[in-house]
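Colleague: Quick one, structure for this:
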Amino acid sequence: LNFAWSRLANRMPFTVYYGVAWAFHIAVLFSNDIYKGYRFAWISPSLQWLDDMGMGIMRWHVLFNMSTLRMLGFLYDVWESATGKTDQLRADQEAKHAENCADCAETKTPCYRLRTCIPRPRAEYSLAHYLAFITYIPLYIGGPLTSFNAYVSHLHTPQRAFDGRKCAVYGARIVMLYLTLVGLLHVNHLSTLRKDDGAFDRMTVPDKMLYGILFLAFLWLKFNLIWKFFRLVAIFDGVEAPEDMNRCFSNTTTVADFWRDWHASFNQWIVRYMYVPMGGNRAKAATIVPIFVFIAVWHDIELHLLWWAGIMCVAFVPELVVGTWFSKKCRWMRDRPYYRHVRALGCALSTLSLVIANLFGYGTGMSSAKGVEGLAGSAVMGLWTLVFLFSSSNIGLQERAVRSEAEMRRKVQCGLVKSQ
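Modeller: I've put the predicted structure just below:
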C-alpha cells in the first residue's frame, strides 16, 4: 500500500499526499499496539496452525516501528524527485558541500547528508529498491536510520570513509562499550530497580539523584553499543549510516543538542521528514509538541512516555525562548571570560531536566513522580546536584572546543578554509 501510494506523488498536492500517509501510518501504529499483532486465524480458521508456531524471539509489530519511519521517508524522497527541480537541487547541494564539507573533501565521495539531499533518478524508486531498503538486514532491527536516497547511493558508490584501520578502531570502541556496560550492571542493578515500583520511593534523596544519573548513563551505554555495532556491520557492506551517540550524555549544552547527538540518525530523520514539511524554522515553536508526542507514540503507546514528551516540551520551550533572547541581547557576553561558566550553568539545568524526563519515560515510569517531588524539596541535594552537573558541563564545553578546533584543522587541510 505504501509503495502504491508513492506512485501518486505528482498527482495531488503535497499536503494531501503526505498528510494522508502520516494519518495512515499513525493509525497502523495504534492498531498494532491494540491488537499486539494480528492472527492468521482471523482470515481463516484453517490458518490457525500458523499462529501456533509462536511469535519468535521479537514481536514483529515492535520492529515495524522502524519500518514505519523508512516508509514515510521513502514517500517524501519520491515526492521530492517528482517535483521536477532535481537538477537545480543537485547543483545547489553539491556546490554547498564543495565549499564547506570536510567529509566530502577527504573521501572524494558524497557524505551522508549530500547523498540524502540529492534525489535519485525516478527509475531507481522501484519496488525492488524499496523492499531492499525496508528490509536491509544490518539496520533492520535497531538502526541507525538511513534515508532511501542515501541507501541507493551507497549501492552505486560504497562508502570510503572507513578503511581497515578505522574499522578496527571502531570495533575496539564497541568492545570497550560492552565491557563498560557489563561492569556498570554488575555493580548497579539498574534494570532490577526499574521493575520494582516501590524501589525509587524507598531511596534516600542522594540515592534518587544518583540513580537518575546512572540510569541515563546505562541508557547511553546500551543504545550506543547497539547502534554502533549495527552501524559497523553496515559499513562492512559499504553503507555508512549516520553516527548515533556523537557525544557523551553529560556533554550537552541544550536539550536540542542532546537529541541532536543522542539518536542523531533519528534526529536527522525528524528534521528532514517532519520538521521541514511542517514549516521548519518559520514554525519552530509550533512543531515542538507534535514532534515530541510523535516520538513518544512511536517508541511505545504508554502513558509514561506521554509524560516524558510533556516534560521534554516544558524544558524545550523556555530553552528556545531564552536562547533566542540571549543570542540577540547578550552577544557582548561572548567575549567575556565568564561566558563559558554561564553556558555551563545552562548545560547543568538542561541535563537535570533530561535526567528527570528519562526517569519518567524509561526509568521507573509514573512511580518517579513522588521521588521527583522529594528531590524538589531537598535544597541541599539540589544544590550539590547542580554543582556536580555544572562541573561536568565545564569539562564538556572544553571538549566541544577541542572538537571544533579539530574540525577547523580538517577544513584547513582539505583546502576549505585558509590557515591563519
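Colleague: CA only for contacts and neighbour counts going forward, please
Modeller: Will do.
Colleague: Look up how far P119 lies from E99.
Modeller: 20 Å (CA to CA, to the nearest Å).
Colleague: Settle it for me: which of these two has more neighbours?
Modeller: Neighbours per residue (other CA atoms under 10 Å) separate E99 from P119, with P119 holding more: 25 against 14.
Colleague: For the residue most central in space within the chain, list the residues it contacts.
Modeller: The centre of the chain sits closest to H263, judged by CA atoms, centre = their mean, with a distance of 2.4 Å. H263 makes contact with 244-245, according to CA atoms under 8 Å, 6 or more residues apart in numbering.
Colleague: try it again with 6 Å
Modeller: D244 (CA atoms under 6 Å, 6 or more residues apart in numbering).
Colleague: and V239, helix, strand or coil?
Modeller: When classified by DSSP: H, G, I helix; E, B strand; the rest coil, V239 comes out as coil.
Colleague: what sits against it?
Modeller: Applying CA under 6 Å, 6+ apart to V239 gives the contacts H154.
Colleague: Now do it against N251, distance only.
Modeller: 28 Å.
Colleague: and the longest helix seen in the chain, which residues are buried?
Modeller: As assigned by DSSP state H, the longest helix anywhere in the chain is helix 379-413. Across helix 379-413, burial judged by 16 or more other CA atoms under 10 Å covers 382, 385-386, 389-390, 392-394, 396-397, 400, 408-411.
Colleague: The nearest residue to L127 once chain neighbours are set aside: neighbour count?
Modeller: If the residues on either side of it in the chain are set aside, L127 comes closest to F3, at 7.2 Å by CA to CA, 6 or more residues apart in numbering. Neighbours of F3 under the rule other CA under 10 Å: 16.
Colleague: helix or strand for F3, which one?
Modeller: Assessed by DSSP states H and E, F3 sits inside helix 2-6.
Colleague: Another for comparison:
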Amino acid sequence: MSLLDKLRRVYSLDTLDTRFVVSSTTPPRQALASRDEGPQTATKDAQPSLWRTTEFYVYYIIFVTVVIQMVKSPMEVSKTTYPTYSKYSHLLSDGWIFGRKADNSDSQYSTFRDNVPYLIILLIAHPLLRRMYDIFWGANNYAQSNKSSKNSKLTQGLSPAAAADARLQQRVSFDVYFAGVFMIALHGFSASKVFGILYINYSLLKGLPREYLPAATWIFNIGILFANELGHGYPFATMASFFGASGTKWGIWMDHHGGLISRWEILFNLTILRLISFNMDYYWSLSSNGTNSSEKKQIDPADLSERDRVSIPAKPEDFTFRNYIGYTLYAPLYLTGPIITFNDFTSQMRYKLASITPDRTARYAVRFLVVFLTMEILIHYIYAVAISKADPDWSSYTPFQLSMLGYFNLHHIWLKLLIPWRFFRLWALTDGIDPPENMTRCMSNNYSILAFWRGWHRSFNRWIVRYMFIPLGGSQQSGLLGNIQKIGNYLLVFMFVAMWHDINLRLLMWGWLITIFVIPEISAKMLFPAKKYKERPTTYRILSGLGAIANILMLMVANLVGYALGVDGLKGLLHGMIGSTAGLALFAAISGCLFVGSQIMFEVREEEKRAGIDMKC
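Modeller: This is a model prediction of the structure:
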C-alpha cells in the first residue's frame, strides 16, 4: 500500500466512525464486510462529478489564493512587532515551537492541554488494568459471545446469550471498582455529592409509579442543573456552618481536599444526560413487558444495527444500581463524553462491535495526533483568543483582519471541543466501547444550520432527538401549522441546550438566535423544494449557494455571541468590519468567497453520494 493510500485510509469516513458509512438500520458486521469487498453503488440522487469542469478550476484558483491570505492576516497581527502586541502579551505562555509564545489563555482548553501527559497514562493504564483484572478472575479465556465458547473456562457449556451476560457482568464489575477510585481521585470528598445525586435519581426511578417517571426524571434533573449552579457545588464549609465553628473548620478542610477537579458541578452536566437516558430507557422498557425484542425480530443480538442497539430495551435485570453506576460513571466517557445511551452501552458491554479493530483504532489515534498538533500550531502562531480577551480597540485592525480574528476564534472553539472529545472516544475504543463521533465535519465544511447542529456535538444531538425532540412531536409535521410547531420544538430544544451548557443570558441569547436563524432555512426549503428542480440541478445548486452564504454568516454570528465575544464584543467587531466603505466592499468579497466555498462543500457531499454514502449533513 502506497503512502497516499495509507493517508486516504486515515482520512476515510470509515476511520472516523463506521456509523458514517453504515446505515443505522444495517448490522455492522454485514455492512463492513460488504464495503471491504469493493466499491458501493451510488445513491439514487447522486449527481455527475464537477471536479474537472472549468467552473471548478476557477474555484480552485480562488480557493487557494484566498485561504493563503486568510491564514497570513491573523499571523501578521500576532507578531511581536505589531503595535497591539503589548496589550495582550501578558496572556501568552511559553511555547515549544521555534521560540514562539503560545496562546493558552482559554481556561477550558488549557485544563485539557496541561493534563495531557496524565491523560495518556490513564488511556494506557485503564485497559491494562482491565486486562489484569480479567486475568486475575480467570476471565481472560471467555469467548466473545458471537464465537464458539468451547475452549472458555468461564463460559464452557453456556449458551451464547449466557456468555454475553458473563461478559457484561465481568466488565461492569471492573468499571464499578474503577469508578470509585476514579471519582475520589477527581473530586475528593465531593465524590460523595455525586454519588448522593445518583442515588436519589435511582430511588425515584425505582420508587415511583411508571406514569410519573418521565415528569419526575425531567423535573429532578433540570432542578439539579439549577441547584448545582446556584449552590456553587454545595461547599462543605457552607453546609457544615450549621454545626457551628468546629463544623465550618471541618467543612473548609474537606473543601480543600476536592481532588484533581474540585468543581465537580461543571462536569456533572454530562452525567445529567446519562441519568435521563437510564431513567427513560427503563421507562420505555416497561412497555415491552419483559419480552426479548431481538428474539421477537429474529435478529442476531451480537450484530445489532445501531438503531436496534439504541431502541431495543435492555433486559429488565440490567436496570440494577450496579449497572447504573457502571454506566453513568464509565471512566473513558465521564469527563467529556461522547454520550451513549444506556441501551447501546449495555448491548456493547455484552457484544464487542465489529467496528472496533486494532487497525481502525490505530488510524483514529493518528487522526487525534494530527488535530492536536494542528491546535498547537494555531495557538503558537495566531493569538485570536488572547486578542479578544484583552478588551481590544477594534479600530486598530483593518476590516479583513477583524473578520479573520473572528473566524479563527471560531476555529479555536471547534478545535478545543474536538480534541478532548476525540481523545476520550479514543480511550473508549481502546477499552472496547464504540461511542458516536462527536464532530462530523470540519467547522468550515458546513453551510446548513440544521445540518451543522446534527454534526456538532453529534452524540448530544442524537440524545436530544431521542429523549426530547421526538417526544415533543419531532419534525414530521407538514404544512404551515406543522412548521410552526417544528419551530416551537426547536426553541424548546435550544433553550434546554443553552441552559445545559451554562445558565447565563449570553447562551440563552445564543439559543434564541439559532432558533430565529433556522426559520429562513425552513422557509427556503418550502419555497424552493429540491424536487421542483430535478431537471435543473445547476439552477438549484446556485440558489442553494446563495442560501448557504446567509446560513454561514448567521452561524458565525450566533456562535461568536454564545461562545466567544458576547453581544457587546460582536457589536465592536461588526462595526469595525462593516462600518466603512472598505468594510462593505470586504463584506461583498467575503460573500463571494463563501459562495465558492459552498459549491466545493456541495461537491464533497456529492462525491460521498457517488460512493454510496449519504450523511445528511
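Colleague: And the helices in the stretch 151-300 of the first structure?
Modeller: All helices of the stretch 151-300 of the first structure, identified by DSSP state H, counting those that start in this stretch, fall at 164-187, 190-195, 199-202, 205-236, 255-261, 264-270, 284-299.
Colleague: Any idea which of these gets closest to I26 of the first structure?
Modeller: helix 284-299 (8.4 Å; CA to CA).
Colleague: how close does the closest one sit to the second structure?
Modeller: Average distance, helix 284-299 of the first structure versus aligned residues of the second structure after superposition (mean CA distance after the TM-score superposition for the first structure): 1.1 Å.
Colleague: list the helices and strands that helix packs on?
Modeller: Contacts defined by 3 or more CA pairs under 6 Å, 6 or more residues apart in numbering; DSSP states H and E place helix 284-299 of the first structure against helix 303-329.
Colleague: mind listing what's buried in the helix it packs on?
Modeller: Taking 16+ other CA under 10 Å as the criterion, helix 303-329 of the first structure shows 304-313, 315-317, 319-320 as buried.
Colleague: for the helices of the stretch 151-300 of the first structure, which one sits closest to A82 of the first structure?
Modeller: For the helices of the stretch 151-300 of the first structure, proximity to A82 of the first structure was assessed by CA to CA; helix 264-270 is nearest, at 19.9 Å.
Colleague: What is the aligned counterpart of the residue nearest to L127 of the first structure in the second structure?
Modeller: Matched to the second structure by TM-score structural alignment, F3 of the first structure sits across from Y202.
Colleague: From what I see, G511 of the second structure and M495 are in contact.
Modeller: Yes - using CA atoms under 6 Å, G511 of the second structure is in contact with M495, at 5.3 Å.
Colleague: neighbours around P358 of the second structure, how many?
Modeller: Neighbours of P358 of the second structure (other CA under 10 Å): 11.
Colleague: Can you give me the separation between the nearest residue to R171 of the second structure once chain neighbours are set aside and L450 of the second structure?
Modeller: Leaving aside its sequence neighbours, R171 of the second structure sits nearest to M349 (CA to CA, 6+ apart; 6.9 Å). Here the criterion is CA to CA. By it, M349 of the second structure lies 33 Å from L450 of the second structure.
Colleague: So for the two, which sits in the more crowded spot?
Modeller: M349 (22 against 17).
Colleague: Aligned counterpart of that one in the first structure, please.
Modeller: Matched by TM-score structural alignment, M349 of the second structure corresponds to L155 in the first structure.
Colleague: any idea which of the buried residues of helix 379-413 of the first structure is closest to Y211 of the first structure?
Modeller: The nearest member of the buried residues of helix 379-413 of the first structure to Y211 of the first structure, counting by CA to CA, is T385 at 12.2 Å.
Colleague: Which position in the second structure pairs with that closest one?
Modeller: The equivalent of T385 of the first structure in the second structure is I590 (alignment by TM-score structural alignment).
Colleague: ok, back up a step: now flag whichever of the buried residues of helix 303-329 of the first structure is closest to F24 of the first structure.
Modeller: Proximity of those to F24 of the first structure was ranked by CA to CA; the top entry is L306 with 20.7 Å.
Colleague: Residue in the second structure paired with the closest one?
Modeller: Under TM-score structural alignment, L306 of the first structure pairs with L508 in the second structure.
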